[in-house]
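Visitor: 3D model of this:
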Amino acid sequence: MTEELRAEVNTSLSSADRAVGGLGFVGLQFGLTLLVCASSGLIVVTILRNVSLSSQYFFWYLLNFVASIFVFRLAYLALTIGLLRKFAGTGISLVSSPDVCLFYLMIGSFYRAVMHMSVLLIALERYITILKPLTHCYILTDKRIKYSIASTWFIATCYTVGMVVHRYVYDAPGVIAGCNIEIYGIWKIYVSQMTVSILVFISVLAMYMHLHVIGRKHLRIIEAERRIFSLVRYQRSLRRSKVAFMITLQIFCLEVPVYILTMMYLMKAGQLYAKYAFLLISLGQISQPAFYALFSSEFRKALKKLMKQSAVQPLGDHLHVGSGRFRRDLRGEDAPGRF
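Guide: The predicted structure is shown next:
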């Protein structure tokens, strides 16, 4: 009888420890989410405040990527607040509702879809710029770039709508011990999205490899013809293409292990995989300004200038002025900076 009582006490204590540990991780999620939002806001202000950066289509796609991070983190923040309220009422901080799990899968799928398509469009924009050095300005127009950005959100929304349809087509499980892709048959959408992502990764790598080849070929031709002005512009385009490739490579190196850990969590319902994936992606998103400054000298100079000016001017003024410049139709003297 005494041993049974001790076992019950030990079980209750371990449950309490797990609950406190779960609450601590939820608090960590809350703090890291706020840091990611602050880091993403710094990127947005830096780009919008600088005329040269905000006039380049490459940074338009980066802004689109950062916007998806904002949406993902704000939705995740709402989920975290819900888990905190659940812990206050029940003492449990884990996802135990099918609808909450579906919401988590939807925001993750939406973010990955926008990210993958943005990476593809960055590579495509750089590829056309290098492949068509004389006519790319007629192909890559403001209107087409905006349509391509809107298409990333449309594709992401299609995945989300598909999950909502599955929610009403399939029966909901009673009680779940953890979030997994078998809920509402979501695994079918995940398989289709994973297939598209693999094709995107292969296409991007193929474009950058071919871009390197044609870039060196065109550079030799321009040097042989001794067109100094064209040579300077083309060398600048090649440097920006290298920056795009390095940032794309950094995104791939971060997102691939995160995606693998997320899939292991969803298939095995292992909370440890989810924690590792969240910490890894959070650290990567927080360090994004440092990566951009490391790879791009233009971004680094704009960031230094912003830091100097922020000492005498409120940060909100920078965003207001920069957004006005971003909306302006950039032609004339600022047009060459776009390429």
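
Visitor: from here on, contacts and neighbour counts on C-alpha atoms
Guide: Will do.

Visitor: next, the buried residues of stretch 124-135.
Guide: Residues of stretch 124-135 classed as buried by neighbour count (16 or more other C-alpha atoms under 10 Å): 124, 125, 126, 127, 128, 129, 130, 131, 133.

Visitor: likewise for stretch 225-245?
Guide: Buried residues in stretch 225-245, counted by 16+ other C-alpha under 10 Å: 230, 231, 234, 237, 238, 240, 241, 242, 243, 244, 245.

Visitor: tell me the secondary structure for the nearest residue to residue 187 once chain neighbours are set aside?
Guide: Here the nearest residue to residue 187 in space, its sequence neighbours aside, is residue 181; by C-alpha to C-alpha, 6 or more residues apart in numbering that works out to 4.9 Å. Following DSSP: H, G, I helix; E, B strand; the rest coil, residue 181 is assigned to coil.

Visitor: report all helices and strands that the longest helix that the chain contains contacts.
Guide: For the chain, the helix with the greatest residue count under DSSP state H is helix 2-49. With contacts taken as 3 or more C-alpha pairs under 8 Å, 6 or more residues apart in numbering; DSSP states H and E, helix 2-49 sits against helix 51-54, helix 57-90, helix 271-286, helix 288-295, helix 297-310, helix 315-327.

Visitor: out of these, deepest packed?
Guide: helix 51-54 (a mean of 20; mean count of other C-alpha atoms under 10 Å).

Visitor: identify the residues contacting it?
Guide: With contact meaning C-alpha atoms under 8 Å, 6 or more residues apart in numbering, helix 51-54 is reached by 47, 48, 59, 60, 298, 299, 322, 325, 326, 334, 337, 338.

Visitor: another one to check against the first:
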Amino acid sequence: METHEEAEFCFPELLNTSCLKPVVSQTNAVVYHILLFTFSPLTVALNLMVIISVAHFRQLHTPTNLLLLSLAVSDLFVGLVMMPAEILLKMTCWFLGDSMCSLYVFLGWLSVSASVGDMVLISVDRYVAICDPLHYTHKVTVKRVKVCICLCWFCSGCFCFGILNDNLTHPGKYICQGECVISISHVAEVVDLVSTFILPISAIIALYMSVFVVAVSQARAMRSHITSITAQRSGKAVAKKSELKAARSLGVLVVVFLICFCPYYCVYLAADTSVTVTVYFYASFLMYINSCLNPLIYSLFYPWFRKSVKQIFTMQILQPDSQNINIL
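Guide: Now for the predicted structure:
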């Protein structure tokens, strides 16, 4: 049983304003250390591979890969800042002051918001590529994608500043010394829920359902065409493979996002009832793990990613004119 008598003050000299040190069970402490030393560096490493690959090799400077680069940057902040801070806050006090707490909270919200925005942009990119392939190169250009990425980060920053305005302008207003938490109104909670979960996931599902329908339709058209030319067996094999590929892509992209984000928002909505701090932590960390899975989902399945990782680890990217090699 965890009791306040077992805990010590974070700042013993400030008895009236100091928080109590977190009391962590041995089991939770082991789990926290495993999460800290496994997922945090793995998230940073995977996203750094994506960033270096896309930024270094000129052949990868395509609209889709620029979106992956933006996603990797936001996920990098999650692994570099959010994961370690979230775990350490459960094991010790916050000693960096109120201003650093406000900065940490803002960066955390910005990273998650930008990551969700990037996922929506990637969904739009793939929707246009599959549903309107003839006009894709004209509609989706590198310049337009750069503008969209900048707008995504700018809007995410404005959104986070608006939600956290009171916490940013009055750091430490709602907390004792030694904690780093935020306090937002119920209206702000609803706006955050709608803006960072309901609307994005609805858009992603709608876009990928359209992609799935078009992919299946194209597969059936291809089967009919092949049947009229070659053996029927061959056509069925090609169509079946296309349908399975479309279904797999839809499942991986949408289901993983739901698995990672739904528990957090379910706990978020029930925070005023019987949800414990430990449950809230694990739900939050599951959402952060999505940043570790994103490079695997969006990049690891690309052949160029494996080739670029090999180039990085063998230090061949340091060779002259390495940015111009054929990486595709």
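
Visitor: re the thing from before, is it possible to get JSON lines of the buried residues of stretch 124-135 of the first structure that adds distance to residue 151 of the first structure and secondary structure?
Guide: Shown next, in JSON lines, are these (distance: C-alpha to C-alpha, whole Å; DSSP: H, G, I helix; E, B strand; the rest coil):
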{"residue": "124", "distance to residue 151 of the first structure": "14", "secondary structure": "helix"}
{"residue": "125", "distance to residue 151 of the first structure": "15", "secondary structure": "helix"}
{"residue": "126", "distance to residue 151 of the first structure": "18", "secondary structure": "helix"}
{"residue": "127", "distance to residue 151 of the first structure": "19", "secondary structure": "helix"}
{"residue": "128", "distance to residue 151 of the first structure": "18", "secondary structure": "helix"}
{"residue": "129", "distance to residue 151 of the first structure": "20", "secondary structure": "helix"}
{"residue": "130", "distance to residue 151 of the first structure": "23", "secondary structure": "helix"}
{"residue": "131", "distance to residue 151 of the first structure": "23", "secondary structure": "helix"}
{"residue": "133", "distance to residue 151 of the first structure": "25", "secondary structure": "coil"}
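
Visitor: can you tell me which of the residues you listed is nearest residue 258 of the first structure?
Guide: The closest of these to residue 258 of the first structure turns out to be residue 124 (C-alpha to C-alpha; 24.5 Å).

Visitor: find the nearest non-adjacent residue to the closest one, please.
Guide: Per C-alpha to C-alpha, 6+ apart, closest to residue 124 of the first structure is residue 207, 7.4 Å.

Visitor: list the buried ones in the host helix or strand of that neighbour?
Guide: If you go by DSSP states H and E, residue 207 of the first structure is part of helix 187-225. Neighbour-count burial for helix 187-225 of the first structure flags 187, 189-190, 193, 197, 200-201, 204-205, 207-208, 211, 215, 218-219, 222 (criterion: 16+ other C-alpha under 10 Å).

Visitor: who does it touch, helix- and strand-wise?
Guide: If contacts are counted by 3+ C-alpha pairs under 8 Å, 6+ apart, helix 187-225 of the first structure sits against helix 98-131, helix 142-169, helix 228-268.

Visitor: let's go with 7 Å and repeat that
Guide: Secondary-structure packing of helix 187-225 of the first structure (3 or more C-alpha pairs under 7 Å, 6 or more residues apart in numbering; DSSP states H and E): helix 98-131, helix 228-268.

Visitor: and of those helices, who's closest to residue 18 of the first structure?
Guide: So among these, helix 228-268 is nearest, using C-alpha to C-alpha, at 18.1 Å.
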